[in-house]
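Sequence and predicted structure, then a few things I'm wondering about:
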Amino acid sequence: MLRIKMGALMIVFLLLGACTKEDTLAKQNTNTTDPTISESESSLLFMLEEEKLARDTYLYLDSLYGYLKVFKNISSSEQRHMDFVANLLDSRSISYQILDQGSFADTSLQAFYNSFKLKGQLGLAEALHIGATIEDLDIYDLQNFIADSQDQALIDLYETLICGSGNHMRAFVSNMEMQGLSYQAQFLSQAEVDSILAGSHTHCGP
């Protein structure tokens, strides 16, 4: 099991109640029991589903708020992120399964999706907040997986995913700000979020 550093409670919408930040990291081994896969590589299976969480949630939100292109555009980017992770898994002959839209092997990610789907129905403001929250969570988990890895190919991939998630967070928060709203950090520190939001769109990956 990867070393887990966090101890604070994470925000989860009232519809399902709260779970801890550790829960999102502690689940990374749920898709494999293969002893030949390193602890670091097992995080790839978790990240494949976490990128799927983003893709599936944005596809659902696009079905509700399709007049705003941000959900459709970023869902396509999340599919590319899934492809990046799947390519590395394939190159290492690590088996994986991608379930149907809205279904997840990892129970914590399934709970997130269910909560996001319900809360997303409450309005566009909530939907945009969900988008920013997912990217916040994604970066948070990726940073911790990087800290626990000495696998350079995996680290390079995760840094690419972090770059993309920063672009996505800025896009969601920009749309929030146009409605007079702001985003407060849920997983990262507020200083980290502020630094990301102060950046500009960056080309990520190949």
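Received it, and whenever you're ready, just let me know what you need.

use CA for all of it now, contacts and neighbours both
Fine.

Work out for me the element the residue nearest the centre of the chain sits within.
Closest residue to the average C-alpha location of the chain: Asp138 at 3.3 Å, with C-alpha atoms, centre = their mean. Per DSSP states H and E, Asp138 falls inside helix 124-147.

Tell me the helix or strand right after that helix.
Once the chain leaves helix 124-147, the next helix or strand it forms, by DSSP H and E, is helix 152-177.

Quick one: list the elements packing against that next one.
Judged by 3 or more C-alpha pairs under 8 Å, 6 or more residues apart in numbering; DSSP states H and E, the packing partners of helix 152-177 are helix 70-91, helix 124-147, helix 190-198.

that older thread, isn't the residue nearest to the centre of the chain right up against Glu50?
Yes: look at Asp138 against Glu50 with C-alpha atoms under 8 Å: they come within range, at 7.2 Å.

Out of the helices and strands packed on helix 152-177, which is closest to Ala153?
helix 70-91 (8.5 Å; C-alpha to C-alpha).

So what touches the closest one?
44, 47-48, 51-52, 54-56, 58-59, 61-62, 66, 95-96, 157, 161, 168, 171-172 (C-alpha atoms under 8 Å, 6 or more residues apart in numbering).

relative to helix 124-147, how tilted is that helix?
20 degrees (axes from the mean of the first three to the mean of the last three C-alpha atoms, to 10 degrees).

okay, now the one to match up with it:
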Amino acid sequence: MNNQFRLDAIMEQILSPRFMQDRHQHRTEHMAAIRQRIQSHTAQALSAEEEHDLLHMCEEEKIARDVYLQLGERWALRPLVNISGAEQAHMDAIAALLTHYDLPDPAQGLAVGEFRTPDFQTLHNQLVERGLRSELDAIKVGLLIEELDIFDLVEARSRARQPEILAVYDDLERGSRNHLRAFFRHLQRHRGEYVPQYLSLSDFEAVAWSEREEC
């Protein structure tokens, strides 16, 4: 079963057909707008940092998607299943930038749970192992992934110069903030506690307690 079929199969078990249809249409239209925005700019030479950040974010978004897919199969929690689809959209957005700049896609051809970079492979394995312990642990893994994503996107944005890259990073960061809010709501329902690992407590709480953003 390829990655997209696996994602669709899991989502069909949990989400209503109408919700899936609406969500798919929204993501398709949103991705088309992102590609159009990227293609409206002429590809300029990137700095070594910009190239590294794009490749890094590609694998980091794959970690999010792959971990959520596997934990979603085990726990069938709605945020895991729904957000795994959003992470696929994040991967597609980064892939569009890689194509625009003629850079190799480090996620291409790899199955769920496979990574080219050893550090990402190790992190993936650790997160899956942790998240399989319980539903609460899976929620905490989701929070960890999203705050790492936000932290790295902020750093990458500070080094980016190209408007199309900045636009995609902004879009992904909004999405990650929404994902963090979703996992935080489930943490509250489970009466769990979580200590931020990458964001400061004030930055984490500023996101967690704020309203959902349109993206």
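Noted; the coordinates are in hand. As the structure is a prediction and not an experimental result, all values here were calculated from the model.

And the residue nearest to the centre of structure 1, what's its match in structure 2?
Alignment note (TM-score structural alignment): Asp138 of structure 1 maps to Asp149 of structure 2.

The nearest residue to its match once chain neighbours are set aside: neighbour count?
Residue nearest to Asp149 of structure 2 in three dimensions, not counting chain neighbours: Ser176, with 6.8 Å by C-alpha to C-alpha, 6 or more residues apart in numbering. Neighbours of Ser176 of structure 2 under the rule other C-alpha atoms under 10 Å: 25.

quick one: Ser176 of structure 2 and Glu146 touch, right?
Yes: taking contact to mean C-alpha under 8 Å, the distance of 5.6 Å between Ser176 of structure 2 and Glu146 places them in contact.

Touching, Leu137 of structure 1 and Leu188? I think so.
Yes: the criterion here is C-alpha under 8 Å, and Leu137 of structure 1 meets it with Leu188 at 7.5 Å.

between these two, what contacts are shared?
The overlap between the contact sets of Leu137 of structure 1 and Leu188 (C-alpha under 8 Å, 6+ apart) is empty.

How much space separates Glu114 of structure 2 from Arg65 of structure 2?
12 Å (C-alpha to C-alpha, to the nearest Å).

ditto for Arg185 of structure 2
Separation of Arg185 of structure 2 from Arg65 of structure 2 (C-alpha to C-alpha): 20 Å.

Of these two, which one has the most company?
Between Arg185 of structure 2 and Arg65, Arg65 has the larger neighbour count (other C-alpha under 10 Å), namely 26 against 16.

Weed out the non-buried ones from the contacts of helix 70-91 of structure 1.
44, 47-48, 51-52, 54-56, 58-59, 61-62, 157, 161, 168, 171-172 (16 or more other C-alpha atoms under 10 Å).

list the contacts for Arg94 of structure 1?
One thing to correct before we go on: residue 94 of structure 1 is Ile, not Arg. Going by C-alpha under 8 Å, 6+ apart, Ile94 of structure 1 touches Ile37.

Out of the helices and strands packed on helix 152-177 of structure 1, flag the one nearest Thr107 of structure 1.
helix 124-147 (15.8 Å).

any idea what Glu164 of structure 2 aligns with in structure 1?
Glu164 of structure 2 maps onto Ala153 of structure 1 when the alignment is built from TM-score structural alignment.

how about Gly164 of structure 1, what's its partner in structure 2?
Alignment note (TM-score structural alignment): Gly164 of structure 1 maps to Gly175 of structure 2.
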